[in-house]
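Chemist: A predicted structure for the sequence below; I have some questions about it.
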Amino acid sequence: MSNLELYELDGCPFCAKVVDKLDELGLEYDSHMVPSPKSEREEVAEVSGQRGVPVLIDEDHDVDGMAESDDIVAYLEETYGGDASGGASASA
């Protein structure tokens, strides 16, 4: 079991991108929904040094507050993707 935590905001497309990758890789994680006003995101600022979301914490790999959805997605693919040739079953 992974020690992944994601700080996210409901309706945030960057957060949704990370959630989609977590789901695609079948990873379990704890979700922390944050308030919409950035001024109220003290917990996010404490773990990442900034107030934007998404922010990922991965205790298993000493990741203490990775920000930027593209960086998070790349990290998840590299760390948990295994065979990059896995079945891509996207329907649109």
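Modeler: Looks like it arrived, so ask away.

Chemist: alpha carbons only for contacts and neighbour counts from here, please
Modeler: Will do.

Chemist: This protein: helices as residue ranges?
Modeler: Assigned by DSSP state H, the helices in the chain fall at 13-24, 42-48, 69-80.

Chemist: Output the contacting helices and strands for the second one.
Modeler: With contacts defined as 3 or more CA pairs under 8 Å, 6 or more residues apart in numbering; DSSP states H and E, the packing partners of helix 42-48 are strand 63-67.

Chemist: Report the buried residues of the strand it packs on.
Modeler: Within strand 63-67, the residues that count as buried by 16 or more other CA atoms under 10 Å are 65-67.

Chemist: ok, second structure coming up, stack it against the first:
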Amino acid sequence: MITLYQLEGCPYCEAVDEKLTSLNLEYETVWVDGLHSKRDEVKRRSGQRQVPLLVDDEYGVTMAESENIRSYLERTYA
């Protein structure tokens, strides 16, 4: 299961979303609050509050930074 934590209107989140879609990957979206202080689930999963955050349970990967996520998805699923 792939989970993408993202924020509405975030261009970095949208770039990851587009990569997931272009690779025809099924994933769950978790929409987060705009306030960093309210992103407790993101912090619990990754130790920080930044989005986008990708969690790939199949490979045990949790990562932030849209460029890193897109590169990972390309290497792993393309």
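Modeler: Cool, got the structure. What you see is a predicted model, and the numbers here were worked out from it, not measured in a lab.

Chemist: ok so, going back, in CSV: the buried residues of strand 63-67 of the first structure, plus distance to residue 34 of the first structure.
Modeler: What follows is those, written out as CSV (distance: CA to CA, whole Å):
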residue, distance to residue 34 of the first structure
65, 14
66, 16
67, 14
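
Chemist: wait, which of these is closest to residue 75 of the first structure?
Modeler: Closest approach to residue 75 of the first structure among the buried residues of strand 63-67 of the first structure (CA to CA): residue 66, at 9.3 Å.

Chemist: Quick check: the aligned residue for the closest one in the second structure?
Modeler: Residue pairing (TM-score structural alignment): residue 66 of the first structure is matched to residue 63 of the second structure.

Chemist: same check, this time on residue 9 of the first structure
Modeler: Aligned counterpart of residue 9 of the first structure in the second structure: residue 7 (TM-score structural alignment).

Chemist: need the contact list for its match.
Modeler: Contacts here follow CA atoms under 8 Å, 6 or more residues apart in numbering; on that basis residue 7 of the second structure touches 13, 31-34, 51-52.

Chemist: and those residues, which are buried?
Modeler: Neighbour counting by 16+ other CA under 10 Å classes 13, 32, 51-52 among these as buried.

Chemist: Let me know the closest of the residues you listed to residue 41 of the second structure.
Modeler: Looking at those and their distance to residue 41 of the second structure, the nearest is residue 32, at 8.7 Å (CA to CA).

Chemist: how far away is that closest one from residue 77 of the second structure?
Modeler: When CA to CA, to the nearest Å is the yardstick, residue 32 of the second structure and residue 77 of the second structure sit 25 Å from each other.

Chemist: If I follow the layout properly, residue 55 of the second structure ends up in contact with residue 69?
Modeler: No: counting by CA atoms under 8 Å, residue 55 of the second structure stays clear of residue 69, with 9.8 Å between them.

Chemist: Right, I'll call it a day here.
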